[in-house]
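Peer 1: this is a predicted model, with the sequence first.
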Amino acid sequence: MPDKREQLASRIGFLLISAGCAIGLGNVWRFPFITGKYGGAAFVTVYLMFLLLLGLPILIMEYSIGRGGRLNIAGSMRNLEPDGSKWHRLGYFAMMGNFLLAMFYTTVAGWGLAYVYFSLSGRFNGMGPEEVGTFFSSFLGNTEALVFWMTLAVLLGFWVCSLGLQKGVEKASKSLMAGLFVILLALIVRAVTLPGAAEGITFYLLPDFSRLSWEAVNAAMGQAFFTLSIGAGGMAIFGSYIGKERRLTGESINVVALDTTIALLTGLVIFPAAFAFGIAADSGPGLIFVTLPNIFNQMTGGQIWGTFFFVFLSFAAMTTLIAVFENIMAFTMDERGWGRKKAALINATGIFILSLPCTLGFTLLKWIQPLGNGTGIIDLEDFVFSNLILPIGALSFVLFCTYRFGWGWDNFIEEVDEGKGIKFPLWIKPYLNFVLPVIILVIMIKGWLEIL
């Protein structure tokens, strides 16, 4: 175990970096979209229940492995595993998820950066709904533009990581998260004061459980699992950067609360605005890049509000990307002994190359449709990450922390309860031993069946 380990400067830095890792396009785009699709407030209620049952326990386990092992997820599992066991191989498998996530997240983060520029320069001014849709399609067909914006996302993210844990990652995350909250609150004030916004607020905040279906329950369970990106060891690395002054249950609750707050507040932007202008609340993946520019076009001062929104979107995407890059950086520094500058340069080059297939999958490699007609490389990478790496990683963390053939329950409880704060509930052990692994397997099998 290393004698020295970089440490975060403050508790608030840890909370904001962790929340930034969890807060991403899943909160800003996917959560509002599926909330609209599955009935609004009733779906949100079920989602919150599953977030406590699924997301929170596994998040606590990731943090405890990282803090207990003081390395990346693979190195930590190697430090904590019983002699002769090979649990760390599952840690390497989880690390593959970070590389895979970076391979397609850089592309979508680049779209957000591009739309900041497009909004700021007034590219959408005067466009009708069909023109905005055509603009997005033409943007996705422009190889040079897609590669440029993806490259910018890679360079920005690794530049921040190269500055150091405290001066780069922690400082940037604090600034981005503060900016994200301020812009989000301004957008909410504008959205809820639009004429006709009340109907959207009612749809979003007043549950109508008659609209719930089994499909909606399944979607809520999946969103609760995927929203925190648990299973890829992304949170474990930040556990390795903190001291033992605070118990991990309370810290995890704070991170989940921040992540959920952003997702819920984003809905207060999208649904009042959508209802105010007669736009379908479940308008699908085009909600962010087609529907919302149309809404902003109809607002007074729409160019300003549109720019604010896409800055907010980019902040959310970049906080996640910086966290993923830091995990990759820490892995190579721990395992290869590289310095931070060297790790940033080599990993930036590698991630750029690995990201090209996804980016080019919209143009030069559009003929590759791995999951059927109309799909692309991004769909394959997203599917493998979400339906293979995350559930297998999460399952391995649960078994590692709760069974004697892994790290074991007693060691886990000793680590998670060290410090001040809320204690981990011991009565939950049977649920973690027998029920949670089954739920994770159900989520994984369900994802594969949907594709098949």
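Peer 2: Sure, I can see it. Just so it is clear, the structure is predicted and the values come from calculations on it, not from any experiment. Residues are numbered from 1 along each chain as shown.
Peer 1: for the rest of this, base every contact and every neighbour count on C-alpha atoms.
Peer 2: Will do.
Peer 1: buried residues, the helix or strand hosting V44. List them.
Peer 2: Take DSSP states H and E as the rule and V44 turns out to sit in helix 41-50. Neighbour-count burial for helix 41-50, counted by 16 or more other C-alpha atoms under 10 Å, picks out 41-44, 46-48, 50.
Peer 1: could I get those residues as TSV with distance to T143?
Peer 2: Formatted as TSV, those follow (distance: C-alpha to C-alpha, whole Å):
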residue	distance to T143
A41	40
A42	42
F43	38
V44	38
V46	41
Y47	38
L48	40
F50	40
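Peer 1: mind giving me the packing neighbours of the very next helix or strand once past the helix holding V44?
Peer 2: Proceeding N to C from helix 41-50, the next assigned helix or strand is helix 56-69, under DSSP H and E. Helix 56-69 is packed against helix 73-80, helix 236-239, helix 248-276, helix 390-402, helix 409-416, with contacts defined by 3 or more C-alpha pairs under 8 Å, 6 or more residues apart in numbering; DSSP states H and E.
Peer 1: for F93, which of those is the nearest?
Peer 2: Nearest of the helices and strands packed on helix 56-69 to F93, taken as C-alpha to C-alpha: helix 390-402 at 7.4 Å.
Peer 1: so what touches the helix holding V44?
Peer 2: Residues outside helix 41-50 that contact it (C-alpha atoms under 8 Å, 6 or more residues apart in numbering) are 35, 203-209, 211-212, 216-217, 220-221, 223-225.
Peer 1: rerun at 7 Å
Peer 2: For helix 41-50, the surrounding residues in contact (C-alpha atoms under 7 Å, 6 or more residues apart in numbering) are 35, 203-209, 212, 216-217, 220-221, 224.
Peer 1: can you give me the helices in the stretch 1-150 of the chain?
Peer 2: 11-22, 25, 31-37, 41-50, 56-69, 73-80, 88-120, 129-140, 143-162 (DSSP state H, counting those that start in this stretch).
Peer 1: so of the helices and strands packed on helix 56-69, which one's packed in deepest?
Peer 2: The highest average neighbour count among the helices and strands packed on helix 56-69, using mean count of other C-alpha atoms under 10 Å, belongs to helix 236-239 at a mean of 28.
Peer 1: and it, how far out from the chain middle?
Peer 2: Distance of helix 236-239 from its chain centroid, counting by C-alpha atoms, centre = their mean, to the nearest Å, is 15 Å.
Peer 1: cool, stretch 387-398 as well?
Peer 2: The answer for stretch 387-398 is 16 Å, by C-alpha atoms, centre = their mean.
Peer 1: who touches it?
Peer 2: By C-alpha under 7 Å, 6+ apart, the residues outside stretch 387-398 that reach it are 58, 61-62, 90, 94, 97, 230-232, 437, 440, 444, 447-448.
Peer 1: then this one, side by side with the first:
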Amino acid sequence: MEKREKFSSRLGFILISAGCAVGLGNVWRFPYITGKYGGAAFVLIYLVFLVILGLPIMVMEFSVGRASQKSAARSFHVLEPKGSKWHFMAILAIAGNYLLMMFYTTVGGWMLAYVIKMIRGEFTGLTPDEVGGVFNGMLGQPGSMTFWMIVTVIIGFLVCSLGLQKGVERVTKFMMASLFVILIILCIRSVTLPGAAEGVRFYLIPDFHKITEYGLFEVVFAAMGQAFFTLSLGIGAMAIFGSYIAKEHTLTGESIRICTLDTIVALLAGLIIFPACFAFQVNPGEGPGLVFVTLPNIFNQMAGGRIFGTLFFIFMSFAALSTIIAVFENILSFSIDLFGWTRKKAVAVNFVAILLLSLPCVFGFNIWSAIAPLGAGSTIQDLEDFIVSNNLLPLGSLGYLLFCTSRYGWGWKSFIKEADSGKGVKFPQWSRIYVSFILPAIVLFIFIMGYVQKFVK
């Protein structure tokens, strides 16, 4: 057995965990949902749910990782009471990490492809419809999509193959630092555009009329969903980093720092997108359309747009790669924990596995576009995303909650002892009833509502 590596610094742990949490949801989902549900008013509700929903589950996931010194593949085996069946949770976690990478690698590839397209000036002089055509054209080419997906997978495993400190930690620190610098440059550019003030106002001044327009329930549910999904909790993606950190600091304090970084990135992304959309009278849409069609159109109209566009897609590539590297590290530790493989062997086997598993998503947009698993117009990617986001994340989170609070699991006392080891903010003892009964009910509610929204029109 190889000796378990540790992070060389606390900053490394915080930045890597934040890198795992900072993903594309922060950039292409958060601004759109914020805009739809009334700007700043929605942000306030979202922040409340981040603290009462996301934070406790993150602390639990880190605690299970740190106490067991294993990845999610073995952590339940180590901590569960004899004769209990909690270790079946490992299957959920392993499936979740592989499934997430089956479509995330493709999206990471899109980002890298767009960095090159921006540098080469492929969008210069195109009409808005033609800019949309570039994205649809890319989706129609299995060859080029496969190429960029492979590049993404190579980068991810190359970093992980260098080890935890020399690879994952060093590269993620650089990417996260660059990500913040680029974000701030783009924010300054966006808020100083002529006509941007309207967008800033919309984003930062609460409009409670929007909440009455959509209904409080819908707005609250949207905020809950975003707070829940933004941190990628429930599939052990965070637990692994818990297992790499020393016991010098409490896990609640560290989790607060990670949630704060994650939120800052999401908020700054909105400060890039809304002022720019308002300045050029463009409607900020959601999802790939926002990033690959709306924003390139805006960069086209902006002075120095090619430079800012290139910076934006480098930022997006770093956001995607920081998550991919974190999850690859998790997948490698599964192989090391389960089969006792060396890191080299784990990299070689998983490299091939991830390449093959990523192909259905790539082909789902072209060769296999006839397959519409969730009804007309849906793709294989939609199905993969639905399984992870609407099933494995909530069910996995529910598992961690019950495992850490139930006397049939690891139990409250063991959890608190681990979470509170070290200096810093302690996990609130008074919240025991809340995290044992109310929070699981909320997570279950999110899970059921995910199905209601998807299939009950």
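Peer 2: Yes, it's here. What you see is a predicted model, and the numbers here were worked out from it, not measured in a lab.
Peer 1: just the buried ones out of the contacts of helix 41-50 of structure 1, please.
Peer 2: Judged by 16+ other C-alpha under 10 Å, buried ones among the contacts of helix 41-50 of structure 1: 35, 203-205, 207, 212, 216-217, 220-221, 224.
Peer 1: among the residues you listed, which are in helices?
Peer 2: Mapping those onto helices (DSSP state H) picks out 35, 203-205, 216-217, 220-221, 224.
Peer 1: dump these to CSV, plus distance to L163 of structure 1.
Peer 2: Converted to CSV, these look like this (distance: C-alpha to C-alpha, whole Å):
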residue, distance to L163 of structure 1
T35, 38
F203, 45
Y204, 41
L205, 42
A216, 44
V217, 43
A220, 38
M221, 38
A224, 33
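Peer 1: now, which of the residues you listed sits nearest D3 of structure 1?
Peer 2: A224 (37.1 Å).
Peer 1: the closest one and G55 touch, don't they?
Peer 2: Yes. With contact defined as C-alpha atoms under 7 Å, A224 of structure 1 counts as touching G55 (6.2 Å).
Peer 1: contact partners for V191 of structure 2?
Peer 2: For V191 of structure 2, the contact set (C-alpha under 7 Å, 6+ apart) comprises 197, 275.
Peer 1: mind listing what's buried in the biggest helix by length in structure 1?
Peer 2: Secondary structure of structure 1 per DSSP H: the longest helix is helix 302-336. Residues 302-303, 305-334 are the ones in helix 302-336 of structure 1 that count as buried (16+ other C-alpha under 10 Å).
Peer 1: in structure 2, what range does the following helix or strand past that helix match?
Peer 2: Scanning forward in sequence from helix 302-336 of structure 1 by DSSP H and E, the next helix or strand is helix 340-360. Under TM-score structural alignment, the counterpart of helix 340-360 of structure 1 in structure 2 spans residues 343-363.
Peer 1: what about the matching stretch, how far off from structure 1?
Peer 2: Compared with structure 1 after fitting, stretch 343-363 of structure 2 deviates on average by 0.6 Å (mean C-alpha distance after the TM-score superposition for structure 1).
Peer 1: just curious, which of the buried ones among the contacts of helix 41-50 of structure 1 is nearest to E6 of structure 1?
Peer 2: A224 (31.0 Å).
Peer 1: now which residue in structure 2 aligns to that closest one?
Peer 2: For A224 of structure 1, the residue aligned by TM-score structural alignment is A227.
Peer 1: nearest residue to its match in space, please, no chain neighbours.
Peer 2: Nearest residue to A227 of structure 2, sequence neighbours excluded (C-alpha to C-alpha, 6 or more residues apart in numbering): L50, at 4.8 Å.
Peer 1: my read: the one you found touches Q226, true?
Peer 2: No. Look at L50 of structure 2 against Q226 with C-alpha under 7 Å: they stay out of range, at 8.5 Å.
Peer 1: those two: which is more packed in?
Peer 2: L50 (25 against 22; other C-alpha atoms under 10 Å).
Peer 1: against T230 of structure 2, how distant is the more buried one?
Peer 2: Look at L50 of structure 2 and T230 of structure 2: by C-alpha to C-alpha, to the nearest Å, they are 9 Å apart.
Peer 1: just Y400 of structure 2 next, same as before
Peer 2: 17 Å.
Peer 1: ditto for W368 of structure 2
Peer 2: The spacing between W368 of structure 2 and T230 of structure 2, counted by C-alpha to C-alpha, is 30 Å.
Peer 1: buried ones in stretch 147-162 of structure 2?
Peer 2: 148-153, 156-161.
Peer 1: can you tell me what part of structure 1 that stretch aligns to?
Peer 2: With TM-score structural alignment as the criterion, stretch 147-162 of structure 2 aligns to 148-163.
Peer 1: distance from that stretch to the middle of the chain?
Peer 2: Mean C-alpha position of stretch 148-163 of structure 1 versus that of the full chain (C-alpha atoms, centre = their mean) differs by 18 Å.
Peer 1: before we move on, the earlier item: ok, W368 and T230 of structure 2, which is more surrounded?
Peer 2: Each of W368 of structure 2 and T230 has its neighbours counted (other C-alpha under 10 Å); T230 has more, 23 against 14.
Peer 1: contact partners for the more buried one?
Peer 2: 21, 25-26.
Peer 1: next one: it from I205 of structure 2, what distance?
Peer 2: According to C-alpha to C-alpha, T230 of structure 2 and I205 of structure 2 sit 23 Å apart.
Peer 1: what's the answer for F49 of structure 2, then?
Peer 2: Distance, F49 of structure 2 to I205 of structure 2, using C-alpha to C-alpha: 19 Å.
Peer 1: could you do V64 of structure 2 as well?
Peer 2: According to C-alpha to C-alpha, V64 of structure 2 stands 40 Å off from I205 of structure 2.
Peer 1: now P288 of structure 2
Peer 2: According to C-alpha to C-alpha, P288 of structure 2 stands 27 Å off from I205 of structure 2.
Peer 1: same question, M449 of structure 2
Peer 2: To I205 of structure 2, M449 of structure 2 is 29 Å away according to C-alpha to C-alpha.
Peer 1: just name the most buried of the helices of the stretch 1-150 of structure 1.
Peer 2: Taking mean count of other C-alpha under 10 Å, helix 56-69 is the most buried of the helices of the stretch 1-150 of structure 1, at a mean of 26.
Peer 1: give me the neighbour count for V352 of structure 2.
Peer 2: Using other C-alpha under 10 Å, V352 of structure 2 has 11 other residues around it.
Peer 1: one more: E381 of structure 1?
Peer 2: Residue crowding around E381 of structure 1 was assessed by other C-alpha under 10 Å; the count is 19.
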